[in-house]
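Participant: This is a predicted model, with the sequence first.
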Amino acid sequence: MDKPIIKNLGLQPYLPIYDNMHHFTLTRNADTLDEIWLVEHPAVFTQGKVGKPEHLLHQTPIPVVQTDRGGQITYHAPGQQIMYILLDLKRLKIGIRDTVSFLEYSVITTLEHYGIAAKTKADAPGVYVNNQKICSLGLHIHRGCTLHGLALNVDMDLTPFNDINPCGYAGLQMTQLKNYVTTINRDEVRQILTESFVGQLPLNS
């Protein structure tokens, strides 16, 4: 089975990428190669499909976009590395739980490279460092194919997270790679993250 095509899309507005993800998924067939999109977004709050509006604590100039991913409200901005995974899970013969674990482990592996000990929480998907959240996850499944993915805080302004209950958890503190590493090579972060994720996929089965 072929490896996913990896696309580094740079800084892109949220909605066009959201629409493109859905178009890709709706028009793909059994032979379409999987893709991984690496992207950053201008400042935006995104709300999960079962997201509760009260988790937006304050009205701000930052737009709020309703999405079909799982989870509650989160924040995206430049300096946050997003990895969208467009995978045919049926073809790969893996489940959603496996996929979430692969995503989480790819972040843990990336942080280990920089000497940062990170872990997951059974009741709260994502990756945490010293009980502060450094990476959020959210997926949507359509006909056995995944949309959305993860958002890893690398070097961004975390202040707008104070305007929400991140991922629906009141008082949850957010952190980022910059708080632990003096020099960050963004290309290196992307490479480690994607290679770790792709390396877990059962491509030879």
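Facilitator: Good, I have the coordinates.
Participant: Going by C-alpha atoms from here, please, whenever you check contacts or count neighbours.
Facilitator: OK.
Participant: Run through the neighbouring helices and strands of the longest strand seen in the chain.
Facilitator: Secondary structure of the chain per DSSP state E: the longest strand is strand 132-142. Strand 132-142 sits against helix 96-113, strand 124-129, strand 145-153, with contacts defined as 3 or more Cα pairs under 8 Å, 6 or more residues apart in numbering; DSSP states H and E.
Participant: how close does the residue nearest the centre of the chain get to Thr175?
Facilitator: In the chain, the centroid-proximal residue (Cα atoms, centre = their mean) is Leu150; its distance is 1.0 Å. For Leu150, the distance to Thr175 (Cα to Cα, to the nearest Å) stands at 15 Å.
Participant: quick one: the nearest residue to Pro13 once chain neighbours are set aside and Leu9, what's the gap?
Facilitator: Distances taken as Cα to Cα, 6 or more residues apart in numbering place His41 nearest to Pro13, at 5.5 Å, with adjacent residues excluded. The spacing between His41 and Leu9, counted by Cα to Cα, is 10 Å.
Participant: returning to that earlier point: hang on, isn't the residue nearest to Pro13 packed against Ile17?
Facilitator: No - between His41 and Ile17 there is no contact under Cα atoms under 8 Å: 9.2 Å.
Participant: Pick out whichever of these two has more residues nearby.
Facilitator: Using other Cα atoms under 10 Å, the more surrounded residue of His41 and Ile17 is His41, with 20 against 17.
Participant: Next up, the contacts around the more buried one.
Facilitator: Leu11, Gln12, Pro13, Tyr14, His76, Ala77, Pro78, Gln80 (Cα atoms under 8 Å, 6 or more residues apart in numbering).
Participant: Generate TSV for these, with neighbour count, secondary structure and distance to Glu54 as supplementary columns.
Facilitator: Compiled in TSV, the contacts of His41 are given as follows (neighbours: other Cα atoms under 10 Å; DSSP: H, G, I helix; E, B strand; the rest coil; distance: Cα to Cα, whole Å):
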residue	neighbour count	secondary structure	distance to Glu54
Leu11	15	strand	29
Gln12	13	coil	28
Pro13	13	coil	25
Tyr14	19	helix	22
His76	24	strand	19
Ala77	22	coil	21
Pro78	20	coil	25
Gln80	25	strand	24
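Participant: any idea which of the residues you listed is closest to Pro202?
Facilitator: Minimum distance to Pro202 across these is 27.7 Å, recorded for Gln80 (Cα to Cα).
Participant: Could you report the distance from the residue nearest to Pro13 to Ser196?
Facilitator: Relative to Ser196, and taking Cα to Cα, His41 is found at 23 Å.
Participant: want to compare, so here's the second one:
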Amino acid sequence: MVLQPSSSEALRLFTCFGLFLLSNSFQAVNIAVRDVNSDKSSTKLYSSQQDTRRICNVFDFRRLVPYQEGLQLQQNLQQDSIKALVGGHQTSDALILLEHPTVYTLGSSSVLSDILFELPDIDITNVGAKVVVEDYPEMPPFSIFRVQRGGKVTYHCPGQLVVYPILDLNYHGKDIERYLRNLEQLIINTLARFGVRGAREEGLTGVWISGKKVAAIGIGASRWITMHGIALNINALMKGFEMIVPCGIKDRDVTSLHQILGDSCPSVEEVKLCLKDEFAKIFELQLCDVEFPNKSSY
């Protein structure tokens, strides 16, 4: 079903990560993009269609990015595009690739029965509330955030590739269902590069291997500018999923590439390379690496 939000409304979509209500209150990020026609060897383009394809700026982090920092960058990039759209200017597409430190995020519909460990005696009912747990058995220190989205509890950790596309769907078909299916196909195609068969499950969002979820997908959009995205388990610490009911789905297991492939599992960086290539193909984009500021700039 195609959703048609008015120009003054945020598009609301319920997916695995939940119903994201997106604010327009964040300042735009200042980014330095290399000239795509530059002959500098460090500028990397992922498509040969340089003259016809829309440019997508790639923020490829090679460090752990705290959840709040990644969220802030998404919001800034989205607001940058919204301001351009409102002003009648060209919008920009972006792709953020990162891993988060171990973190649980709680949406507005999270219930205690979805959290299978004892929460600290601290109030985390308000958006932005944060708790750090340092001494849970067999787990590294982790954070718990209450975030401004609907939906249930989700889990991120090192070894899980998180993909946040900030796309203007005015250029990619104003169809949310199509966009979700494209994100699923992106993961299916990426898995196939490593000899793994991913699949869809009827009535559910995400990508599955033999009935077990390997990639969760949750998006939000405002004025057809997207944010949030995909969490693909590569060599993630799977015990973290045992401590929650992932996405509120009680009767489905979660898996990772490492559980499927064992010692032949690719690294996160190897998966990134294939995913970027498939992303450029599916969305017909020319990818360009970005020199982005450090945290203090956004």
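Facilitator: Structure's in. What do you need? Just so it is clear, the model here is predicted, and its values are computed rather than measured.
Participant: Next, the TM-score between them, please.
Facilitator: Once the chains are laid over each other, their TM-score by TM-score structural alignment, normalised by the length of the first structure reads 0.90; 204 aligned residues with a Cα RMSD of 2.0 Å.
Participant: follow-up on the earlier one: just tell me what the residue nearest to Pro13 of the first structure corresponds to in the second structure.
Facilitator: In the second structure, His41 of the first structure lines up with His100, judged by TM-score structural alignment.
Participant: now the aligned partner of Gly79 of the first structure in the second structure, nearest residue through space, not along the chain?
Facilitator: Counting by TM-score structural alignment, Gly79 of the first structure lines up with Gly159 in the second structure. Using Cα to Cα, 6+ apart and skipping the chain neighbours, the partner closest in space to Gly159 of the second structure is Ala236 (4.2 Å).
Participant: After alignment, which residue of the first structure pairs with the one you found?
Facilitator: Aligned partner of Ala236 of the second structure by TM-score structural alignment: Met156.
Participant: gap between that match and Glu40 of the first structure?
Facilitator: 11 Å.
Participant: more neighbours, these two?
Facilitator: Legend: neighbour count by other Cα under 10 Å for Met156 of the first structure and Glu40, higher for Glu40 (22 against 16).
Participant: measure the closest residue to the more buried one other than its chain neighbours to Thr25 of the first structure for me?
Facilitator: Spatially, and ignoring its direct neighbours in sequence, Glu40 of the first structure is nearest to Leu11 (4.6 Å; Cα to Cα, 6+ apart). Distance, Leu11 of the first structure to Thr25 of the first structure, using Cα to Cα: 21 Å.
Participant: Over which residues of the second structure does stretch 94-105 of the first structure lie when aligned?
Facilitator: Taking TM-score structural alignment, stretch 94-105 of the first structure hits residues 174-185 over in the second structure.
Participant: Check the offset of that stretch from the chain's centre.
Facilitator: Centroid separation between stretch 174-185 of the second structure and its chain, computed with Cα atoms, centre = their mean, to the nearest Å, is 14 Å.
Participant: Repeat that for stretch 42-62 of the first structure.
Facilitator: 16 Å.
Participant: What residues sit buried inside that stretch?
Facilitator: Neighbour counts over stretch 42-62 of the first structure (16 or more other Cα atoms under 10 Å) mark Pro42, Ala43, Val44, Phe45, Thr46, Gln47, Gly48, Gly51, His55, Leu56 as buried.
Participant: Make sure the fifth one is actually in contact with Arg69.
Facilitator: No - taking Cα under 8 Å as the contact criterion, Thr46 of the first structure and Arg69 are not neighbours in contact, 9.2 Å apart.
Participant: can you pull the contacts of the counterpart of Ile55 of the second structure in the first structure?
Facilitator: By TM-score structural alignment, Ile55 of the second structure lines up with Lys3 in the first structure. Shown in contact with Lys3 of the first structure (Cα under 8 Å, 6+ apart): Leu33, Asp34, Val198, Leu203.
Participant: ok, now Lys121 of the first structure?
Facilitator: Val127, Tyr128.
Participant: The second structure: which residue goes with that one?
Facilitator: Match for Lys121 of the first structure (TM-score structural alignment): Glu201.
Participant: can you check Tyr18 of the first structure too?
Facilitator: Under the alignment (TM-score structural alignment), Tyr18 of the first structure pairs with Leu71 in the second structure.
Participant: hang on, the earlier thing: and for the match of Gly79 of the first structure, the neighbour number?
Facilitator: 24.
Participant: mind checking how far it is from Leu232 of the second structure?
Facilitator: Taken as Cα to Cα, the span from Gly159 of the second structure to Leu232 of the second structure is 9 Å.
Participant: and if you look at Cys288 of the second structure?
Facilitator: Cys288 of the second structure is 22 Å from Leu232 of the second structure, by Cα to Cα.
Participant: where do the contact lists of Met156 and Glu40 of the first structure overlap?
Facilitator: With Cα under 8 Å, 6+ apart as the test, Met156 of the first structure and Glu40 both reach Ala77, Pro78, Gly79, Gln80.
Participant: wait, isn't the second one in contact with Gly10?
Facilitator: This points to Pro78 of the first structure. No - using Cα under 8 Å, Pro78 of the first structure is not in contact with Gly10, being 9.6 Å away.
Participant: intersection of neighbour lists for the two?
Facilitator: Residues touching both Pro78 of the first structure and Gly10 (Cα under 8 Å, 6+ apart) are Glu40.
Participant: Glu112 of the first structure: what's its closest spatial neighbour, skipping adjacent residues?
Facilitator: Ala118 is the one closest to Glu112 of the first structure (Cα to Cα, 6+ apart), at 7.5 Å.
Participant: Around Asn29 of the first structure, how many other residues sit close by?
Facilitator: Neighbour count of Asn29 of the first structure, defined by other Cα under 10 Å: 10.
Participant: Tell me which helix or strand it sits in.
Facilitator: Using DSSP states H and E, Asn29 of the first structure is not contained in any helix or strand.
Participant: Also the one 10 residues further on?
Facilitator: Under the assignment given by DSSP H and E, the secondary-structure element containing Val39 of the first structure is strand 35-40.
Participant: tilt between that strand and strand 145-153?
Facilitator: Using axes from the mean of the first three to the mean of the last three Cα atoms, to 10 degrees, one finds that strand 35-40 of the first structure and strand 145-153 are set 30 degrees apart in direction.
Participant: For strand 35-40 of the first structure, list every residue counted as buried.
Facilitator: Glu35, Ile36, Trp37, Leu38, Val39, Glu40.
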